[in-house]
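S.K.: attaching a predicted model along with its sequence, questions to come.
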Amino acid sequence: MRKIITFLTIITLLVSCKEEVVNKPERLIEKDVMVDIMYDLSVLDAIKYQNPASLDTFKINSRDYIFKKYKIDSAQFAKSNVYYASDYNEYKIMFEQISKRLETNKKSVDSLVKLQKNKKNAIIKKRAKQAKIGRDTTKIE
C-alpha cells in the first residue's frame, strides 16, 4: 500500500510539473516577434552604452521606440516576457537565436568596417603618392 501511494505521489508530481507555471496572457506577443523585439532592444542598448550621445542627440528612448515600432505597450511586453521566461529551455533557445543574429551582424559590420578602412588607406596612399609626384616635378623645373 505504501509503495502504491509513493508511486502515485511521484506520478502526480511529474504530471503537475508539465503544467504552465505562468498563465498565458491575453495579448501574448508571438515568439518570433518577441525574439525580434529582444534583438532590437539589445542593439539599441549596445548603441546607448557605446555611444550615449547618439541616442541623446535624436532624443530616442529605446523602449518607447520599440513599443511604437511593434505596436505594443509596456504591460504587454512585460507579461509576454514573464510568460516566455517561465519556460527556461524555450527562453534559452530564444536567447541563442538572438546571439546568433548579433554574431552574424557583427561579422557583417566588421567586414564593412574593414572594407571602409582599406578604401580610406588606399585614398591616403594615392594622395601621398600624388603629393610626392607633385613635389618631385616642382624640383625638376
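M.R.: Here it is on my side, so go on.
S.K.: contacts, neighbours, all on C-alpha from now
M.R.: OK.
S.K.: show me the residue at the heart of this structure, geometrically.
M.R.: Most central in the chain under Cα atoms, centre = their mean is Tyr39, positioned 2.8 Å from the mean C-alpha point.
S.K.: from what I can see it touches Ile98, true?
M.R.: Yes - when contacts are counted by Cα atoms under 8 Å, Tyr39 is listed as touching Ile98 (5.6 Å).
S.K.: residue contacts, the residue nearest to the centre of the chain?
M.R.: Neighbour list for Tyr39: 98, 101-102 [criterion: Cα atoms under 8 Å, 6 or more residues apart in numbering].
S.K.: take a look at this one as well, against the first:
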Amino acid sequence: MKHWILIFVLILSILGCQNVERPEKPKNLISKEKMVDVLTEAYLANAARSVNNQAIIDKGIKVDSLIFKKFEVDSVQFAKSNDYYAADINMYLDIFQKVEARLVAMEKKLDSIRNMDRKRKDSVESQQNKERIIAEPKRDSLI
C-alpha cells in the first residue's frame, strides 16, 4: 500500500511540473523606472484607502484612474507590463526593492518633518509658559 501511495505522489509531482511559458514582451511595455513610480503611487493610494476610504468614496475619487492618468498609462498596459515583469522573479524583486526603498525614504522624511514640527511646537509652548510666568504678578503673602 505504501508503494502505491509513493508511486501516486511521484506521478502527481511529475504531472504537476509543466512548462510555464513567459509572457510575450508587450509592445507598450512600461519601463522599470516608470513601473517603480506607478507601484509606489499605488501603495500610497492603498494606504490612503485604509486610512479614510469612505471620504474617498464620498468624493467619487477613482484613485487607480488618477494614478494611470498621472503616469500616462492605461490599466491594460499596466496589467500586461506587470505580468511580464512578474514572470522574471529577479526583475520583479528588483522593482519591489526600489519601491520599498522609496517608501522607506518617504517615511523617514515624514518622520523628520514631524520631529521638527514637534520641536517647534514645544519651543513655542515653552516660550509661552515663560512669558506667562513673567507676566503673572508676584503675590505677597500678606495680601
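M.R.: Alright, I've got the coordinates. It should be emphasised that the depicted structure is a prediction, and the values quoted were computed from it without experimental measurement.
S.K.: hmm, back to that, quick one, which of the contacts of Tyr39 of the first structure are buried?
M.R.: Among these, those buried by neighbour count (16 or more other Cα atoms under 10 Å) are 98, 102.
S.K.: nearest to Ser74 of the first structure, of the contacts of Tyr39 of the first structure?
M.R.: Ile98 (20.5 Å; Cα to Cα).
S.K.: which element, helix or strand, includes that closest one?
M.R.: helix 88-140 (DSSP states H and E).
S.K.: any idea how far that helix is from the chain center?
M.R.: Chain-centre distance of helix 88-140 of the first structure: 22 Å, with Cα atoms, centre = their mean, to the nearest Å.
S.K.: which helices and strands sit right next to it?
M.R.: Helix 88-140 of the first structure is packed against helix 31-50, helix 74-85, with contacts defined by 3 or more Cα pairs under 8 Å, 6 or more residues apart in numbering; DSSP states H and E.
S.K.: which one of those helices lies nearest to Lys3 of the first structure?
M.R.: Each of these was scored for nearness to Lys3 of the first structure using Cα to Cα, and the closest is helix 74-85 (36.3 Å).
S.K.: what's the mean deviation for that closest one versus the second structure?
M.R.: Once the two are superposed, helix 74-85 of the first structure sits an average of 0.7 Å from its aligned residues in the second structure (mean Cα distance after the TM-score superposition for the first structure).
S.K.: in that helix, what counts as buried?
M.R.: Residues of helix 74-85 of the first structure classed as buried: 76-77, 79-84 (neighbour count, 16+ other Cα under 10 Å).
S.K.: out of the residues you listed, the closest to Lys92 of the first structure would be?
M.R.: The closest of the buried residues of helix 74-85 of the first structure to Lys92 of the first structure turns out to be Tyr84 (Cα to Cα; 9.7 Å).
S.K.: excluding covalently adjacent residues, which one is nearest to that closest one?
M.R.: Distance criterion Cα to Cα, 6 or more residues apart in numbering; nearest residue to Tyr84 of the first structure, sequence neighbours excluded, is Tyr91 at 5.9 Å.
S.K.: since that was my last question, I'll sign off now.
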